[in-house]
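> The sequence and its predicted three-dimensional model are supplied below.
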Amino acid sequence: MRKTALALARAAHAGPALAVTVLSCLLGVAADLSPSQVAMVTSAVLAGQLSVGWSNDLRDRARDAAVGRSDKPLANGEVGVSTVRAACALAVAATVALSLLCGVLAGAVHLLCVASAWTYNLWLKGTLASWLPYAVSFGGLPVFVELVVGSLPPVEVVVGGALLGVAAHLLNVVPDLAQDAATGIRGLPHRLGARTSVVVAVGLLVTVTGLLLATDTVSGRLDGPVVVVVGATVAVLAVLALVGSGRVPFLAAIGIAFTDVMTLVAR
């Protein structure tokens, strides 16, 4: 049972799923949701992320097996297809129920975000539009959270979330470019190549930083010293991402993304 549970967690892309779930929780706290509302939002997002991860590995299991992906539980036989399908179906049902408990309009937005992510798994992963579901889903996440209390996030937060999503897509795919190419996947990162994908991701992330810092400075939400520290940190990481070698560019870009997320939720 424990081995099956661990295999299911890996098949659900536990790392990215946890990251998005924690982000939704932080957004809920920043939006002054009540503890029960934060719990509902977090649970809905977790269920949605599980469904996205499991559907992704179900869809890709033949390709993963073809290139010998030992890290993929479905491809290496650690967990059965029927088990993952059942778990995915339960996650979908939970996503619908938990989303609607957050409110009909808010729930509909979250279900749109999850459906967008599914379109990546089912159709858009190998196309030039592979970035689009990430933009829609990440841009829609703060809208979902804010609608729980009947408000809407500032435009820069939605735009920043969308740009963060596209950057996350580029950075997430870079480590798998070779395996994907071997099985005919030709999404945007594959056409750009590893180096260009990182450069474009850094550009998007720096744009998010500039957008958030500019609006926060004008509104007075952030003090001058904080703006300077955040800006300087991102500038250093951006230089490392552009001139570094090996894993340094990738890790530096992840550092910028983390800084942007913290700036986003601390507003």
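Perfect, thanks for sending it. Residues are numbered from 1 along each chain as shown.

> switch to C-alpha atoms for all contacts and neighbour counts from now on
Noted.

> so which helix or strand takes in the nearest residue to residue 254 once chain neighbours are set aside?
Among residues not flanking residue 254 along the chain, residue 171 sits closest, at 7.9 Å (CA to CA, 6 or more residues apart in numbering). With secondary structure defined by DSSP states H and E, residue 171 is part of helix 155-173.

> helices and strands around that helix, which ones?
Packing partners of helix 155-173 (3 or more CA pairs under 8 Å, 6 or more residues apart in numbering; DSSP states H and E): helix 132-147, helix 188-192, helix 194-219, helix 248-265.

> List the buried residues in the shortest one.
Within helix 188-192, the residues that count as buried by 16 or more other CA atoms under 10 Å are 188-191.

> Please name the residues that touch the nearest residue to residue 135 once chain neighbours are set aside.
Nearest non-adjacent residue to residue 135, counting by CA to CA, 6+ apart: residue 162, 4.1 Å away. The contact partners of residue 162, by CA atoms under 8 Å, 6 or more residues apart in numbering, come to 134-140.

> What of residue 45?
Going by CA under 8 Å, 6+ apart, the list of residues near residue 45 reads 20-21, 24, 95, 110.

> Tell me the one of the residues you listed nearest residue 201?
residue 20 (17.9 Å; CA to CA).

> Packing partners of the one helix or strand that closest one maps to?
Residue 20 belongs to helix 14-30 when assigned by DSSP H and E. Secondary-structure packing of helix 14-30 (3+ CA pairs under 8 Å, 6+ apart): helix 35-66, helix 132-147, helix 248-265.

> One more to weigh against that first structure:
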Amino acid sequence: MLDRSLPVLLLRAAHPRQALLTAVGVAVAAALSGRPGREVLLVLGTVLVGQAIVGWHHDIVDRARDARHEIPGKPVGEALIDPGTVWFAIACAVLLVVPLSVAAGVPAGTSYLLIVLIGLFGNVTLRKGWLSWLPWAASFALYPAYLSYGGWSGSGSDTPPEVAITVVAVLLGVGVHVLRSLPGLVVDNQDGYRSLPLRIAMKTGATRLLVAGCAYVVLVLFALLVVAQQVGLAQQS
């Protein structure tokens, strides 16, 4: 069956919706900042591959937990795909994401590779406690640097991002973390996790947190547009 084929299983294990939304969001930001079309496509491809790596790693780390709770849509946890196969896909993707990242310049490439490393780090630590927001905030803080330093054929800019843009990006990362955590709060509570979203939900209820989280993200996105229009992405020399 097609839905049990290796390419489809790898796609499902890569958290494709999150990967695509993140890649499109960063690519749109690159386009709005005035980057030419080929650089926008480079950003799109780089972020898509990096997010797939983080998604695959997440499902490997959580495979026993996903199996125990019988969480649907988790090919590794359902034993539909061997973890070794996913590790091989990660290795291949790393060999691809490194040159893609550096193609935008060393400072930009370093910034994005740090984003991927932070995502991998967040998969294995901090997520169980109240500092669960920290990897998300740190990774989103580096997206403006990735875009600001980015260029073509390794000829990236040496201009750092505006501080205001970075601060708003951090706030956006925290909001995205809250929304991404909502579907798994019941399982997290059963496993004894006490992440920031879970702590808030236990006081407000999941429905109120969903509404508040959506409103928060919308407001932060609006603030991001305003700040970008007022000060731009990169610092003026």
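Received the coordinates, thanks. Treat the numbers as computed from the prediction; the structure is a model and nothing was measured.

> Was I right to think the residue nearest to residue 254 of the first structure contacts residue 200?
No. The pair residue 171 of the first structure / residue 200 is not scored as a contact, 9.6 Å apart, by CA atoms under 8 Å.

> Then residue 151 of the second structure would be within a helix, right?
No. Counting by DSSP: H, G, I helix; E, B strand; the rest coil, residue 151 of the second structure is not found in a helix; it is coil.

> any idea how far the nearest residue to it once chain neighbours are set aside lies from residue 35 of the second structure?
Spatial nearest neighbour of residue 151 of the second structure, excluding adjacent residues (CA to CA, 6+ apart): residue 104 at 4.6 Å. The gap separating residue 104 of the second structure from residue 35 of the second structure is 11 Å, by CA to CA, to the nearest Å.

> and what of residue 21 of the second structure?
Distance from residue 21 of the second structure to residue 35 of the second structure, by CA to CA: 19 Å.

> Comparing these two, which residue is more hemmed in?
Neighbour count, other CA atoms under 10 Å: between residue 21 of the second structure and residue 35, residue 35 has more, with 20 against 13.

> Assumed the more buried one was part of a strand.
No. Using three-state DSSP, the assignment for residue 35 of the second structure is coil, not a strand.

> Trace it over to the first structure, please.
Using TM-score structural alignment as the criterion, residue 35 of the second structure maps onto residue 33 of the first structure.

> Now render the buried residues of helix 188-192 of the first structure as TSV, adding distance to residue 177 of the first structure.
As requested, the buried residues of helix 188-192 of the first structure are exported to TSV (distance: CA to CA, whole Å):
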residue	distance to residue 177 of the first structure
188	11
189	8
190	6
191	10
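
> ok so, going back, hang on, the match of residue 35 of the second structure packs against residue 149?
Yes. Contact status for residue 33 of the first structure versus residue 149: in contact at 7.0 Å, counting by CA under 8 Å.

> overlap in contacts of these two?
With CA under 8 Å, 6+ apart, residue 33 of the first structure and residue 149 have no common neighbours.

> among the contacts of residue 162 of the first structure, which two are most distant?
134 and 140 (9.6 Å).

> Grab the nearest non-local neighbour of the alignment partner in the second structure of residue 156 of the first structure.
Alignment note (TM-score structural alignment): residue 156 of the first structure maps to residue 164 of the second structure. Leaving out its chain neighbours, the residue that sits closest to residue 164 of the second structure by CA to CA, 6+ apart is residue 227, at 7.0 Å.

> got it, and residue 117 of the first structure?
Using CA to CA, 6+ apart, the closest residue to residue 117 of the first structure is residue 133 (5.4 Å).

> The one you found matches what in the second structure?
By TM-score structural alignment, residue 133 of the first structure lines up with residue 135.

> Check whether that match really touches residue 122, as I assumed.
Yes. Contact status for residue 135 of the second structure versus residue 122: in contact at 5.5 Å, counting by CA under 8 Å.

> more neighbours, the two?
residue 135 (24 against 20).

> How much space separates that one from residue 36 of the second structure?
30 Å.

> do residue 128 of the second structure as well
41 Å.

> Please apply the same query to residue 11 of the second structure.
From residue 11 of the second structure to residue 36 of the second structure the distance is 29 Å (CA to CA).

> same question, residue 51 of the second structure
Relative to residue 36 of the second structure, and taking CA to CA, residue 51 of the second structure is found at 23 Å.

> what about the two, which has more around it?
residue 51 (27 against 13).

> Where in the first structure does stretch 105-121 of the second structure fall?
Under TM-score structural alignment, the match for stretch 105-121 of the second structure is residues 103-119.

> looking at it, residue 56 of the first structure is touching residue 124, isn't it?
No. Counting by CA under 8 Å, residue 56 of the first structure stays clear of residue 124, with 11.8 Å between them.

> thinking again about what came up before, quick one: which of the buried residues of helix 188-192 of the first structure is nearest to residue 181 of the first structure?
After measuring the buried residues of helix 188-192 of the first structure against residue 181 of the first structure - CA to CA - the closest member comes out as residue 190, at 7.2 Å.

> List the residues that contact the aligned partner of the closest one in the second structure.
Counting by TM-score structural alignment, residue 190 of the first structure lines up with residue 198 in the second structure. Taking CA under 8 Å, 6+ apart as the criterion, residue 198 of the second structure is in contact with 185, 188-189.
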